Structure formats: C-alpha cells, structure tokens
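Colleague: Structure here, sequence nowhere to be found:
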C-alpha cells in the first residue's frame, strides 16, 4: 500500500470523512488478506486539510496532524510490532525487520511535497525523519541487513522539495550497498527512477519503481504490480503489471472485471533484472530509440 487511500474529492475532505475511509480500507485489507503482512504508507490525500502534514509539535486541533498519526498507529498495529508506534506518532514513519536479514523502512515523505504548506513554516528536516533514516540505515548496515524503502512521493522531480530530495539522495548514495530497492506511489503512473552516485554521475547506485494505481485517475485502467524478489539478496528480478479493461467493466457493471497480466517488465524490455545497472542500460536505450520510448510511455 503506497498511500492515497482517501479519494480525490478534495473539496469534500474532513477529519471525520478521512478517518472513516482509512478505517474502512484497513478493515477491508484485514478481511481479504488475513494472513498477508501489510506495510502501509501515508499519502498526501490522507490528512485534512489536504497535503498538510504539520510538524509533530503543532498541537492546534484545527491544523495538527496528530489525529491522523494516532489513528493509523492504532489501525496499523494489527500488522506492525509495538516498537513502530513511537515514530508513527512522531511523523508517520517506521521500520520493521520483516525477516532475519531483511528490513523494510517506511517513510512519510509527504513532508517534502511542494503543496505541503507547512514547508513554508518549517523547511528543514521535519520531525528529524531524514536523520532517523540515516541512523536506521547505519544500524542495518552494521547488522548486515538488506533494505527496501517505501515512500509515497517519488524524489528527484519538482513535486518533492529540492533540498529534501538532495539530502535523501546523499543518504541513498552512502548506503548503496544496503538499499536494494525503493518503492513509490503518488503519480498513479507506471515508471522507474535511477539514482546515480553523487561523485560519479554515470554510475547507477539505486533504483525506485512506481507501483501504478488501482484507482483510474486520468486515462488509466486500474492496475497493480507484483514483484519477483531474489530471496537471498532482495534485489528485484522482475515486475508484472496486472490490469482490467475499464471500458469493458463499465459496459458490464454487474460482472466482476477480468484482471489480466499486461506485461512482464523483464520480458517486455529485455532486461536481466530490475537492478540499477540494468535500468541504466534501459534508460539509454529509451533515449536512443523513440519507438521504444513511446511504447514505454504508452
């Protein structure tokens, strides 16, 4: 779950409505996937007002995000260990040792979103999240763990505050041998991002991939991704995109839509895996081959 559980009816947002939606979706996930670990993320649509993630020391109920952090700390407790509660209450982020040698880090990087007006009030590392990330990765490195990072907003574009993206990139660069993959949401689109070394701009060091969107948003069929992961290294081997035809589903509203595999990333683009090196090679192919780029963009 990469965030944005609450719908895009941004004119109709309220603490009560958002709380109801988040609660219902969480309960639905618990019912439909009773034995599946779930690692939820907050999106920019969860707070009310929309996009507004206040620093944890803002306590005025009219503008504070405390209600949201308290809500999800309680709801997510069915999936997460008790020691995640402290950082969820502080800023909506946490870490879990999913299994020996494999750690998941969940960020609330909505604090870097350029429509989060609290950035005007406090443009620094809100709630010390980046420092916490660096400290957590250092401990993971010392413990010999492999790490996946989950975050709502893709970094490196104009929607994430440039200084936040820059400092995040420095952390990714420092821990390139610990971080195996980064997963994002927010855009609703199917795309990837390659990170390069800060002192060697042509050397790929990490990758991020967007999970698509079950909601249709603009000109999209509902879709989701499944990933093949190396059980020893936790590198991403492949990603499959599954969709259903929205037009067909609307013509037959009383029939459950038929989900089908749209493509395998590995097969479609001829890569050996979704490693940073392979995605770097693909990026150069896309730049040189317009028809391939149009196929990817479609």
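Modeller: Sure thing, it's come through. Quick caveat, the model's predicted, so the values are computed rather than measured.

Colleague: only C-alpha atoms for contact and neighbour calcs from this point on.
Modeller: Noted.

Colleague: contacting residues for the one residue sitting closest to the centre of the chain?
Modeller: Nearest to the mean C-alpha position of the chain, by C-alpha atoms, centre = their mean, lies residue 184 at 2.9 Å. Neighbouring residues of residue 184 by C-alpha atoms under 8 Å, 6 or more residues apart in numbering: 2, 150-154, 208-211.

Colleague: Between which two of these is the distance greatest?
Modeller: 2 and 208 (12.8 Å; C-alpha to C-alpha).

Colleague: So between these two, which is more surrounded?
Modeller: residue 208 (25 against 22; other C-alpha atoms under 10 Å).

Colleague: Can you list the helices and strands that the strand ranked longest in the chain packs against?
Modeller: As assigned by DSSP state E, the longest strand anywhere in the chain is strand 200-210. Applying 3 or more C-alpha pairs under 8 Å, 6 or more residues apart in numbering; DSSP states H and E, we find strand 200-210 packed against strand 179-184, strand 192-197, helix 276-288.

Colleague: Can I get the ones you listed in CSV including distance to residue 52?
Modeller: Formatted as CSV, those follow (distance: least, C-alpha to C-alpha, whole Å):
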stretch, distance to residue 52
strand 179-184, 19
strand 192-197, 26
helix 276-288, 33
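
Colleague: putting a second one here so we can go through both:
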C-alpha cells in the first residue's frame, strides 16, 4: 500500500493514520508482541518517506481496549512510551510529552496554518472497562479540558484544526455522555475545526455534527467527521483515501478512495495487489446537489468545499434516491458483497450519517431483528460497528433489551430475585 501511495499520489503532503496496528486476535495478545508490532508499523511508515499523524486504536494495548484514566492505573504506560517514541519524529518532543500522559498530542503542520490534534477516543469507548468506576469520571485524564485549551489557543492564533482519533464520536459504542460533551466542544469551535478524521468501523462512512439535532438541516450542520475504510479485508476490499484540500482554509475539496480488489487474480500473485481508484466523492455526489459541484480543476474562480452543508444535502439525496442510496451502501464495503438495506435499515443508516453525537444515531438496543444478511444473519444497521472488537455478551444483552417480554422477565426473575 505504501508503494501504491508513492506512485498514485507522489505529491501527498502528509498522512493520517487512525489507529489499530495489532491484529484482531482480541485477547490473544502480549505486551512484548504489541510493542514489536506498533514499533515496526511506524518504522515502515517512516521508511516509506511519509509524514504521519497517528492516533491510538483500541487494539494497541494488551489486553485489548485497556486505557485506564490518569491516576487510576499505569498499566498502559508502556504503550504511551512506545507511541511517544514512534511519533516524536513527526510531531516533535513537546507534543509527544502529552502522548506519554494519556495518548494524545497537538502539533503544528510545518508547511501551513494548520494544527493537528490527535485524541485518545478510547477514553470514551464502552468496551474500555477501566472507565466503569463509581462515580464515573466526566473527563477521563482531563482530555476534554486539554482539548478546549488547544482549540482556544488555535482560535486566538487564527489556525485551522484537524481533529483525528480512532472511534468516531457518533458510533454506537461511544458513551453518550462523553459524546455529548465532545459535541459541545465541536459546536463551540466549529469555525476553527476544518474537519475530523476517524476509523474504527472499517467502513466507508461519514458523520455530520449539528447545532440542533431535533431539526437537522444544512443550515445548522457545523462539522463533518470522515470515517475512513480499512486495510483489513474482512469488511470489504482493502482501501485507503486521498483528501484534496484547500491550501489556505484546509477545507476538504474531494475524497478519493483507492482499493485493492480481492477478486483480481493479481491480488495473491507475485506482484502483489493492484491498487486502483474506486470512486471520488465529488464526482459521485457533486452533480446531485443543488447547485451541482463542478469537478476539481474544471472551473474558474471559487471552488466549493465539501462542507457540512454539502454532506447534509448528500443525505437528502440518499433519502430520496434509492439508486444513489444503494450505491452508497455498496461503497461502504468498497463493492464487496453489498447488503440489501431498505425501510427501517435505510432510516437507521441515514440517521447514523446525521449523528455526530452518539445519542442521536437511532440504533436501538436489540436492533438485530431489522435486516439480516443472507450469509451472516447480521443486520446492516450494525454491520461493522464492532468489527474493531466488541462483546458478544453485550450484543446478547442488547438483543434482550429490545425484547419487551424478555426484559419484563429479567426485571422480575433476576432483578427482584424471585
């Protein structure tokens, strides 16, 4: 993939890596092996000549998902030390000092008026069992307070900001309270934040943040979170994205996804996978909004960014155009075994796109009855949400919570102790 990036986008200025280096053997990991994996991965990125802004995924620690807040345990300090050493070459010593504390950093891009802030979204992840304290911390490791300070300084300095992290704040496995607090910060500094970038779901998606979730419109759309697809082939063809951005505002002008087609015989051949352009967001959706977006380089004068209002307009197109919606669902998995998504499934998928805040993503407990995949019996409304490591037990409880009779029985027989 690094070779393909060098050949396909030789003028790329920097790269964003949204985490998860360690394989998904989940609990079958060791600290020693994870140190080797993390160090090796970032060394290979550096050897490829890339300027990389990384973030910590939920699979980097051992055991998986284990990120205790500051003052609770130092059991993950080894990982913060490894990340700090690996990232220093790109972000500098001062920024890496924050990484050693709780896995985040803030650094200035050297060739433009842009600040990159990397967050440890693992501190808001429902499967991080270190967070289940009594009482639960409202700001684990003080990361929100730190983020506000960095954004406030960037605002005063007139800088634009990219926020990067692993788990999207609107995901079903984000704590609602933490997601709500994060959303308030995004709303306050929406004029400073140029874009947000996440991974975790392994799917090609986006989320829109609004100033009013009770009436979500293009006028009150304030930010866009880009959720990049994965190299991991279980969710679709391996993929990476290229973002064309305005060199002054750092607003996103286009998003182009490249894939290595697993159906191509060359995929397992001696020459390795062949990476090709899959689609461009501007080319696919730009002609469908009003007024239509012109292709990059084809118009004189101002070129509209793919701003939050644009992406809300895209969701309106998806809502009213079943063909375009089906194409979007196929693109989520890069054309690999696309599922059928209609009725309730479609409503939930659209709602998830309009949910930069987890409490508004419309995915109810026990949603497994909505739509089933013929092959795997997994509803597309949940497809990939726990690809990055979830809990079978949590899925069972979620299904039970959606069954009224079973919930009533549990309340009587289990809670009451009868």
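Modeller: Nice, thanks for sending it over. The structure displayed is predicted, hence computed values, not measured ones.

Colleague: What's the TM-score once they're superposed?
Modeller: Remark: TM-score between the superposed chains equals 0.94 [TM-score structural alignment, normalised by the length of the first structure]; 292 aligned residues with a C-alpha RMSD of 1.6 Å.

Colleague: who touches both of residue 2 and residue 208 of the first structure?
Modeller: With C-alpha under 8 Å, 6+ apart as the test, residue 2 of the first structure and residue 208 both reach 183-184.

Colleague: quick revisit: let me know which of the helices and strands packed on strand 200-210 of the first structure is tucked in deepest.
Modeller: Between those, strand 179-184 has the highest mean count of neighbours, a mean of 23, where neighbours are mean count of other C-alpha atoms under 10 Å.

Colleague: Helix, strand or coil: sort out residue 227 of the first structure for me.
Modeller: With DSSP: H, G, I helix; E, B strand; the rest coil as the basis, residue 227 of the first structure sits in strand.

Colleague: Now for it: which residues touch it?
Modeller: Residue 227 of the first structure neighbours (C-alpha under 8 Å, 6+ apart): 236-240.

Colleague: Would you format the residues you listed as CSV with neighbour count and distance to residue 264 of the first structure included?
Modeller: CSV is the format used below for the contacts of residue 227 of the first structure (neighbours: other C-alpha atoms under 10 Å; distance: C-alpha to C-alpha, whole Å):
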residue, neighbour count, distance to residue 264 of the first structure
236, 20, 13
237, 16, 11
238, 20, 7
239, 21, 6
240, 17, 4
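
Colleague: what two of these have the greatest distance between them?
Modeller: Counting by C-alpha to C-alpha, the most remote pair of those is 236 and 240, 11.4 Å apart.

Colleague: got a list of what the equivalent of residue 148 of the second structure over in the first structure touches?
Modeller: When the first structure is aligned by TM-score structural alignment, residue 148 of the second structure is paired with residue 134. Listed by C-alpha under 8 Å, 6+ apart, the contact partners of residue 134 of the first structure are residue 171.

Colleague: tell me which element residue 134 of the first structure falls in.
Modeller: Residue 134 of the first structure belongs to helix 129-142 when elements are defined using DSSP states H and E.

Colleague: where exactly do the helices run in the stretch 51-200 of the first structure?
Modeller: When secondary structure is read from DSSP state H, counting those that start in this stretch, the stretch 51-200 of the first structure shows helices at 66-75, 85-91, 118-121, 129-142, 162-174.

Colleague: closest one to residue 27 of the first structure among the ones you listed?
Modeller: helix 66-75 (8.5 Å).

Colleague: Mean per-residue distance, that closest one versus the second structure.
Modeller: Compared with the second structure after fitting, helix 66-75 of the first structure has a mean deviation of 1.0 Å; criterion: mean C-alpha distance after the TM-score superposition for the first structure.

Colleague: Please identify the buried residues of that helix?
Modeller: Buried positions in helix 66-75 of the first structure, judged by neighbour count with 16 or more other C-alpha atoms under 10 Å: 66-69, 72-73.

Colleague: Same check on stretch 248-264 of the second structure?
Modeller: Result for stretch 248-264 of the second structure [16+ other C-alpha under 10 Å]: buried residues 249-262.

Colleague: so where in the first structure does it end up aligned?
Modeller: Counting by TM-score structural alignment, stretch 248-264 of the second structure sits on residues 232-248 of the first structure.

Colleague: mind listing the helices for the stretch 251-400 of the second structure?
Modeller: Under DSSP H, counting those that start in this stretch, the stretch 251-400 of the second structure gives helices at 281-285, 308-320, 322-332, 344-353, 392-401.

Colleague: As TSV, those with distance to residue 94 of the second structure would be great.
Modeller: Output for the helices of the stretch 251-400 of the second structure, formatted as TSV (distance: least, C-alpha to C-alpha, whole Å):
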stretch	distance to residue 94 of the second structure
helix 281-285	37
helix 308-320	33
helix 322-332	38
helix 344-353	36
helix 392-401	40
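
Colleague: For residue 81 of the second structure, see how far away the aligned partner of residue 182 of the first structure in the second structure is.
Modeller: Superposed on the second structure with TM-score structural alignment, residue 182 of the first structure falls opposite residue 196. Using C-alpha to C-alpha, to the nearest Å, one gets 25 Å for the distance from residue 196 of the second structure to residue 81 of the second structure.
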